[in-house]
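K.L.:
sharing a model prediction with you, sequence too.
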Amino acid sequence: MNTLHHKLGLISAAVLSAIVSSTVQANETEQPIVENKSKLERIEVTARRTVENLQEVPVSLVSLGATEMAEKGITVITDIQQYVPNTTLQVSRGSNSTLTAYIRGIGQQDPLWGYEPGVGIYIDDIYMARPQGAVLDIFDVERVEVLRGPQGTLYGKNTIGGAVKYVTKEMSGDAEFAASATVGNYGRKDIKLSGQLPIIEDKLYIGAAIANLTRDGFGKFRNNDEDNYHKDVFASRLKIAFRPTEDLSFKFSYDNTQDDSNAKGGYRMSPSRLTGQQPYDNVYDSDISVPVEGMVELSGMSLIIDWDLSDALSFKSVTAKREGDTLASIDFDNTALKSFDVPGIFDDEQFTQEFQLSYRVNGLSAVGGVYYYDGDACGTFDVQLEVLGQILGAPGLTSENGGCTNTESLSAYGQTSFDLDDHWSMTLGARYTSDEKSADGYKYTFYQTAFPGDVDKGLAMAINPDNTFANDESWTHFSPRVGVEYKPNDNLMYYASYTNGFKSGGFNMRADIGADPSADQPYDPEIVDTIELGFKSEPTVDLRVNAAIFSSDYSDMQVTVQRAVSEGQFVARVLNAGEAKIKGLEFESIYAATDNLNINLSIGYIDAEFVEFLDASPTGEVINKADQYVVSNTPDWSINLGANYSFVADIGDFVVNTSLAYRGDSHMYETPSAIDQKAYTLVNAGVTFYHSDGHWTAALKVNNVLDKEYRVAGYNFAPTLSLEEVLVGYYGDPQTVAFTLGYQF
């Protein structure tokens, strides 16, 4: 397999070299620049905090527009991973709307409150600090941008892997209305409505959108006949735009999402030691011994002020507040016995304020500002071991962890791009960040089976008194970016860059001070240094080719390890124990083969390995176990081949879209296990109809045409106090068929 990967890497390198060579030769012949450079659509992005042509941005990024996503059958943000190389966006284990996001081998393994992500998620430039509720449904959206590599200069901490920007639809100022209804297998019923209305012509507009998304389960909980992998989401969005003058605008937004989907059960991959339950035939079937009801509610509001101070200088203020509440339960062993149940409640809120100045004249662009973040993340979860409690002669045994983390962050940033001559330009940027974090937590054990908050604290404290901690810490970091760009002509740009980013430090919210007196100590930030070389080209009027190679040094990785603190007793610690070397390439192309046919190919390759993973032996000796660990959630190869064919009939236009998405072997955790997913390929197909009157649309989509089974998450625990082995997998969607009818004016 390693030999195959080596050969494929050489082949990819040769392909890239040939493309660059042919592009250079084309430019050496000084082809005339065509006014309309290609048949391909111009793609505008805001990756550098200003509107630019994607082909002019010296950053590895992919932008998917609303029409393209609809034609591809993308309905939720996790579908995007099929079309963006070196990117993992998946639903976290045991959840419906918590996001596991990795880009270029960097992300967040554990969604516990107080831990920081490695990929930043943004809604209209508003940072979402927590992964709960970040599996966003696609509605009322203009585009989604995925920026790969550290974005520490313009986007700040916690974007060391990259950033995902969810950009909602701008109001045009005209009266508009759109409605769509979708029906599909598994009882899918979706309704989406959106519209906008001018209140004062050219001055004041109001817009709104709602989405009601429901689906029966892909499987059942066998012991109570409730739906598993069920969906019940209602989302709404309100916008008000006021433009008192041509140079000044105010945009107010409010959004709310209510997710009442059932708890998600995993598929037992091995027989139960306690009940003898065998693995079911359907990977979406499970058993459960916690309440099936779940709840995630998210809301946010923002005010964006744009003020053009002159033709060259503009000011922006972004004020935002977001909050979320989650009630979730995970049955880790997925049996009808209460042997390893973990109910939890989580709540978080954040306030952000950004002031930004942008300056743009011929040959020079600059953006800079200050950013403030204040956020609280709180949670409580119980590990219910009722079976063990009964063995000990008690009604149950529960261990409860709880606490809060507060983060205040203040940063100042600036980035400028300027021409050196007609062909050469440079990009210089930097950000200085000051983080202050405080945390308090506790861990109690008590002889009863209870849910978070329903605890006999007196009994708990009698078992392990004073098992609480409180501490605070602060960090500062300077993140630079240096880049150089070379444009032989308007159809080709080469670029090289060095970028630094960091992910904030924190505290272990699973701390057990009673067993581990040093558990209140903070862990430090992670640091990533990335060098990237790339080019963006349109060598002919019907071909676009972009590619990049990169190398990242990933240090002070925050790693959760199990440490022995006494005979037979282990605790979880978060340590800056890891260092990794990550190298790879990204290649994206689209070819307008005819006026009706577009063919696109994207390829991602990553070679990621630990060079250091410090852990302690049972005797306390610190040893390097790098050869025993792997980088998680990162397939070596990610490839997508797609075609889009359109044709005109008397009644309207038809667009046929197909794609094959390949993902290589992927590890769920840093240690290889039976729940790891082997390489697989997904096939999607669909046809979209646009009526000639410009109002009606219809679409038939089939995703996962071959009904491929593939795991996206799982748990792997050896029998411990629960007395039960946990070898559980969570799976991506089976074959789904959907028909959508839409109307707009």
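P.N.:
It's in. Numbers count the residues shown, from 1 in each chain.
K.L.:
drop to CA atoms for contacts and neighbour counts, all remaining ones
P.N.:
Will do.
K.L.:
pretty sure residue 145 contacts residue 164?
P.N.:
Yes - if you go by C-alpha atoms under 8 Å, residue 145 and residue 164 touch, sitting 5.8 Å apart.
K.L.:
these two: which has the busier surroundings?
P.N.:
Higher neighbour count among residue 145 and residue 164: residue 164, with 25 against 21, using other C-alpha atoms under 10 Å.
K.L.:
what sits against the closest residue to that one other than its chain neighbours?
P.N.:
Nearest residue to residue 164, sequence neighbours excluded (C-alpha to C-alpha, 6 or more residues apart in numbering): residue 146, at 4.6 Å. Residues in contact with residue 146, defined by C-alpha atoms under 8 Å, 6 or more residues apart in numbering, are 61, 62, 63, 84, 162, 163, 164, 165.
K.L.:
let's bring in a second one:
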Amino acid sequence: MKAHFRRAWLASTILAASAMAAAPAWAQNAAGEGGLEEIVVTAQKREQSLQDVPIAVTAITPDSLQANRIFTVNDLSAIAPGVTVKPSPGGSSVPVFTIRGQSSFGVVPGSDKQVSIYIDGVYVSSPRGSIFELPDIQRLEVLRGPQGTLFGRNATAGAISITTRDPSGEAHIKAEGSIGNRDAYRFRVTADLPQMGPFSAFGSFVRNYRRGEVRNAAAGLIWDRSSSPFGVQRSAEYLGTVDSNSYFGSVKFEPSDTFKIVYKYDRNEDSGTPDVTGFVGYDPNFSQLPALVGNILKPLYASQNLYARADGKRPDVATNGFAVPRTQTVQGHSATATWQASDSLTVKNIFAYRKSQVLGPTPIDGISSLTFTQPALVPYATLVAFSSIGTPGIPNAAAAQAAIPAFAAQLAPLVGQRFILVAAQSASVSKQWSDELQVNFTSGNLNATVGALWFHSKDVAGGPQGLQNTLSFPTFVPQNGKIPLGNEGVYNNEATSIAAYAQLEYKFTPQFEVVLGARITRDKKSSTFTYNTRGPTGVVSPNTVITPPDFKKTKPNFLVGLNWTPNDDTLIYGKFSNSFVSGGSTGGIPYEPETAKSWELGIKADFLDNKLRTNLAVFHVDYNHFQQSQSTSATASAALALPILTQLYGATIAGEMLPKLSVFVGDQGKVRARGFELEVTAAPTRGVTMGGSLSYTDISFPFVEPGVLAANGGRLDVTARPAWTGSVYGSYETQPLFGETTLSLRADAFYQGGMSFAGNPAIQIFDWNRGAEKVDGYWTINGRVALRRLALGPVDAELALWGKNLTNRRDMTTALFTPFATSASYVPARTYGVDLSIEF
């Protein structure tokens, strides 16, 4: 691996040197039509040309958004070098980003994530609040590497910045409609009103539906959560269904050329179904489980159709009886006031409020529930007897053995009920308030950006009211679907963050510029964890409230950089920066702030009269106290959490708390990432644009916390992080075929390298789940063909054919190893359809 990395590093260095040496000659020899347009980004809190920004940033163009049908952040995988995105296992489809060796979840209540998402400059704190149809986008930027100075905490791996458009002030209507396979339809209407005095406004509505790609063999099961606001639901007929309504509106008040206030509102209502959790397989001997447990599961698994796919490919049918349509509402308000005090001074203030509410029940084990059968009754009665009276090897074991028939008679009514192994029904309500003041000053050789931020959030998460968060072995649910009360675990979290920052860019000469940045952040977090216990007879104990000490921390960030522009078309930069993810605790299990230290060298160069653009970044990042999301349903994670809880609260409370926690944050130790990211774009002649990207990341664990290593059997491999990613695309637009109508063709191909899913194959991989050990590298291909600027009477129209994942890749994106079985998530199935848009 080290030799491989050295070769990749050497290749990228030679490429950079060649580009610098060749720049003058290429520019002199440039001729012909074509050329790349300037791309404007706000990666440094002000508008700049992409090629002038000393940051590894990918700006996703409207054509790319349209051709690849990018509607949510989960659609951004491989669109930028080294960036992969996938929905986390679970009904809420929280995005999991991988950037520069960092895998960002943020699914643990009260925790933060390593990749920040910003909408119009507003940080979206809750990961469950970041999944919705993207509104009217003006710019979408993917910033790679630590962004601690300007974007603040929780951006150790990078940031996603989405900028929506302001009202145009001109009367305009655009309507788009699409139909596709699997009963898909999507329509969007946007209307701009004419300016009335200092006011202008627009609004849009999007309706999006597509039936899921995997049939649910356990459709129609009733799940009764009437103790909570979610009521009674039925398991979905298809898994992976998209079903959402999105609203967006904006009003601009601009009384003068120097001052404006823009208010924006977005809302998304989502009742789609969870993606399939496929069943890879189970150990027929249950050798990883106690014999008393294995004896129960053997007859249950053997008596029912599980639709297992041991090869790790996406199935056509699955038994996900616990998967019901999610209930998800996300909304946000923001007001941005901008004052152009002078030609050199701009003052901006962004005030915002956001709220999200989510319930997303989903299986974890790939099955979610089995029917409890007669052959399992005596083995279960044996487990209950020995748990209640005695265990083998102690004096009262004989009494337990003798009591088995009586217990079997008592438990006989359970036959025919649903028997749940591992299933999640997490619910959350998140609210956040923020206000940020920014000042930009430009004069002569100096650019200065200074600001201050106040942020406050409240989050309530856990099982639906009165119900258990993660249902685990052994949970019985009667056939009427009434989920039993109790075993509830609820997190209440509050966080307040105050920060001040400054970044100065000073040109010593026209070619050399120094960049200095600093930020100071004060975080305070408080939390409680409330749980109860349901006894064997169904009696629920009174609530127990755990109140850990508040987390308080003041952390600085720094950035030092040097920019060199040897000519107007070339920028070479080098910088050191650091960043952090805030610390905290989960049910009292503490975790330190995660820190990142990054060294980066980059070159951005345009050649041949802007017909060729090459951007290269070489980086080295060290992460310390890496925050790894853990699930107590996993044996290794439970082994890690139990000693900590025991030390904090004693063995009795620790045993009660562990299954109710469901998830927590563990300190994994150190992660090191080194590699390069290359983007190339060319417009050799009129109507033709092509390009691609290539990235390589060497990831290692220089130090693993001993507790984590011991819990994983003494070995921890790198998982779910591909070393290589790449992309190629090409587009062509003809001269007018008739009138002003042109034909546009575009194809995109994205490559994700192979990766492993098993942290310790020796204890996770066997003959029956060999297909879940790793996934080989694969390409996904998207395409679009469109007739543009069709004149239909008084309106302009566009008609297009499109396809996504045209080769219908079925590869895994995640594998889950539980003590009971192995399950997986997958690449979304092929979609295709027809678009028609009109505007006037």
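P.N.:
Received the coordinates, thanks. Small disclaimer: the values here were computed from a predicted structure and weren't measured.
K.L.:
returning to what we had before: take the contacts of residue 146 of the first structure and keep only those in helices.
P.N.:
Of the contacts of residue 146 of the first structure, none are assigned to helices by DSSP state H.
K.L.:
which residue in the first structure lines up with residue 37 of the second structure?
P.N.:
The equivalent of residue 37 of the second structure in the first structure is residue 41 (alignment by TM-score structural alignment).
K.L.:
can you tell me which residues contact its match?
P.N.:
Going by C-alpha under 8 Å, 6+ apart, the list of residues near residue 41 of the first structure is empty.
K.L.:
what about the helices in the stretch 251-400 of the second structure?
P.N.:
Here the stretch 251-400 of the second structure has its helices, by DSSP state H, counting those that start in this stretch, at 291-302, 377-388, 397-402.
K.L.:
out of those helices, which comes closest to residue 625 of the second structure?
P.N.:
helix 291-302 (36.0 Å; C-alpha to C-alpha).
K.L.:
give the buried residues for that closest one.
P.N.:
Across helix 291-302 of the second structure, burial judged by 16 or more other C-alpha atoms under 10 Å covers 293, 294, 295, 296, 297, 298, 299, 300.
K.L.:
any chance of those in a markdown table, with distance to residue 700 of the second structure too?
P.N.:
Shown next, in a markdown table, are these (distance: C-alpha to C-alpha, whole Å):
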| residue | distance to residue 700 of the second structure |
| --- | --- |
| 293 | 37 |
| 294 | 36 |
| 295 | 40 |
| 296 | 41 |
| 297 | 38 |
| 298 | 39 |
| 299 | 42 |
| 300 | 41 |
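K.L.:
between these, which is closest to residue 49 of the second structure?
P.N.:
Nearest to residue 49 of the second structure among the buried residues of helix 291-302 of the second structure is residue 297, at 61.2 Å by C-alpha to C-alpha.
K.L.:
skipping its backbone neighbours, what lies nearest the residue mapped onto residue 182 of the second structure from the first structure in space?
P.N.:
Matched to the first structure by TM-score structural alignment, residue 182 of the second structure sits across from residue 186. Excluding the flanking residues, the one nearest residue 186 of the first structure by C-alpha to C-alpha, 6+ apart is residue 216, at 5.3 Å.
K.L.:
any idea what that neighbour aligns with in the second structure?
P.N.:
Matched to the second structure by TM-score structural alignment, residue 216 of the first structure sits across from residue 211.
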